[in-house]
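>>> Model the structure of this input:
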Amino acid sequence: MTTMDIVEKFEENCCVMHYTTAGQLWNIISPREFVDFSYTTQYEEGLLTCGISLDYGEVRPNFVRGFNHPCGWFCVPLKDHPEHSLLTGFIQTELRGMLPQSAVDTAMASTLANFYSDLRKALKT
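This is a model prediction of the structure:
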């Protein structure tokens, strides 16, 4: 993910978000953008965020509009180590465009690995 912006805010925990990703595999896979409705709420002792893509606004030049089917992230503190949390994500992303499935699989695996690595670094700072 290269950018993440709130496009429209409805309530404190409810908004429309715009995300972009960089091109992958030497730009064989063009940069993507996603526009999602997002809702975040307390879940037990942690957080639950769920979302779905919307047909919202114009597609920016040089991007392909991807689509996220219903998805969610659960962040729940560990009972034995409350200073740590377990982050579980359920995503159903459709990159769209004309892509070989092997390229999609490779790009998604490396993108998700980088996302978690970057998230871990950000949380440590």
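>>> okay, CA-based contacts and neighbour counts for the rest of this
Will do.
>>> For residue 95, which residues are in contact?
Applying C-alpha atoms under 8 Å, 6 or more residues apart in numbering to residue 95 gives the contacts 32, 64, 65, 66, 67, 104.
>>> right, and the helix or strand after the longest strand seen in the chain?
Using DSSP state E, we find that the single longest strand of the chain is strand 32-43. The element immediately downstream of strand 32-43 (helix or strand, assigned by DSSP states H and E) is strand 46-53.
>>> Break down this structure into its strands, ranges please.
Going by DSSP E, the chain shows strands at 3-11, 14-20, 32-43, 46-53, 64-65, 67-68, 71-77, 85-90, 93-94.
>>> Using a markdown table, lay out these together with mean neighbour count and distance to residue 123.
Shown next, in a markdown table, are the strands of the chain (neighbours: other C-alpha atoms under 10 Å; distance: least, C-alpha to C-alpha, whole Å):
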| stretch | mean neighbour count | distance to residue 123 |
| --- | --- | --- |
| strand 3-11 | 12 | 17 |
| strand 14-20 | 18 | 20 |
| strand 32-43 | 20 | 18 |
| strand 46-53 | 18 | 15 |
| strand 64-65 | 20 | 29 |
| strand 67-68 | 19 | 25 |
| strand 71-77 | 18 | 13 |
| strand 85-90 | 13 | 11 |
| strand 93-94 | 14 | 25 |
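>>> here's the other one to compare against:
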Amino acid sequence: MKFLKLFQGESKDKENAKEPMTQDQYLAEAHRIFQVSWDILHNTNWRLEKHMENGDTVHSAHLPVVGKVFKAQGIVNMEPRALLNLMFCQPDQFSKWNPVIVESRLLQNIDENTHISYQVTAERVGGLVARRDFVILSHWAMRDNCYVLAGASVPHPAAPHHNRYVRGENGPSCWIMRPVKESKSRCQLEWYLDTNLRGWLPQYVVDAAFSSIMLDNLNNVRAYAKKQNEQASSQSN
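Just a heads-up that it's a prediction; the model follows:
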């Protein structure tokens, strides 16, 4: 896939550059990440890994250069726009509703659709996967009547590498919030993830961690949606 090699080459150049990226460079990178992640999601032969009783699924695929990547899909009782707000706005609040994230903060606003955040993920697989930290450039836009939130790792002077955590790296990844025709208050959430946890980890541990993280995230979003719906119902009574 030519677009994968193109992105990786550009990303590596930026990572090795001594000068911090400008706002315009971050914005151009965000648009590139958006298109690459969309293309991968829709031009890949996916293989089913897990099919849960509630209908959630996890698929995987092997991409040239990149390796194994994953996507998860499930129905959430939340309007697409409300779910986008939850997953993009107020990054300082991410850890309060998503136990997978133990620390999060906004590093830089680029524009109303684009920002850079710092996130620390919890231990996984009984502690075999220690905490990782990530610096993520995120950008959202509408595509095919869906809200699409894309992101990938970038360097940022406000979050240099340190010895406390292993710095993980996300390649172009995205969340898609598709409306459900039968109900405006629900949406189909699809998540494509390309990440490198770094460190010395057996592949079976990595695969188990990815599947677990993706399903946990779907359930965490549902738990928050349920809480919000219950609060709205009690206030209306």
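>>> Let me see the TM-score of these two.
Remark: TM-score between the superposed chains equals 0.89 [TM-score structural alignment, normalised by the length of structure 1]; 125 aligned residues with a C-alpha RMSD of 1.6 Å.
>>> follow-up on the earlier one: can I get the strands of structure 1 in a markdown table including distance to residue 124 of structure 1?
What follows is these, written out as a markdown table (distance: least, C-alpha to C-alpha, whole Å):
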| stretch | distance to residue 124 of structure 1 |
| --- | --- |
| strand 3-11 | 20 |
| strand 14-20 | 23 |
| strand 32-43 | 22 |
| strand 46-53 | 18 |
| strand 64-65 | 32 |
| strand 67-68 | 28 |
| strand 71-77 | 16 |
| strand 85-90 | 13 |
| strand 93-94 | 28 |
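>>> Select, out of those strands, the one closest to residue 116 of structure 1.
Taking C-alpha to C-alpha, strand 85-90 is the member of the strands of structure 1 nearest to residue 116 of structure 1, at 9.5 Å.
>>> how much does the closest one stray from structure 2?
Compared with structure 2 after fitting, strand 85-90 of structure 1 has a mean deviation of 0.9 Å; criterion: mean C-alpha distance after the TM-score superposition for structure 1.
>>> what does that strand rub up against?
71, 72, 73, 74, 75, 76, 77, 78.
>>> which among those residues gets closest to residue 91 of structure 1?
Residue 91 of structure 1 has its nearest neighbour among those in residue 71, at 4.7 Å by C-alpha to C-alpha.
>>> Structure 2: which residue goes with that closest one?
Counting by TM-score structural alignment, residue 71 of structure 1 corresponds to residue 173 in structure 2.
>>> and the residue in structure 1 sticking out farthest from the centre, what is it in contact with?
Most distant from the centre of structure 1: residue 80, at 28.4 Å, with distances by C-alpha atoms, centre = their mean. Neighbouring residues of residue 80 of structure 1 by C-alpha under 8 Å, 6+ apart: there are none.
>>> which position in structure 2 aligns with it?
Taking TM-score structural alignment, residue 80 of structure 1 has residue 182 as its aligned residue in structure 2.
>>> now do residue 27 of structure 1
Under the alignment by TM-score structural alignment, residue 27 of structure 1 pairs with residue 127 in structure 2.
>>> gap between residue 49 of structure 2 and residue 76 of structure 2?
According to C-alpha to C-alpha, to the nearest Å, residue 49 of structure 2 and residue 76 of structure 2 sit 20 Å apart.
>>> Which residue of these two possesses the greater neighbour count?
Comparing residue 49 of structure 2 with residue 76 by other C-alpha atoms under 10 Å, the one with more neighbours is residue 76, at 22 against 15.
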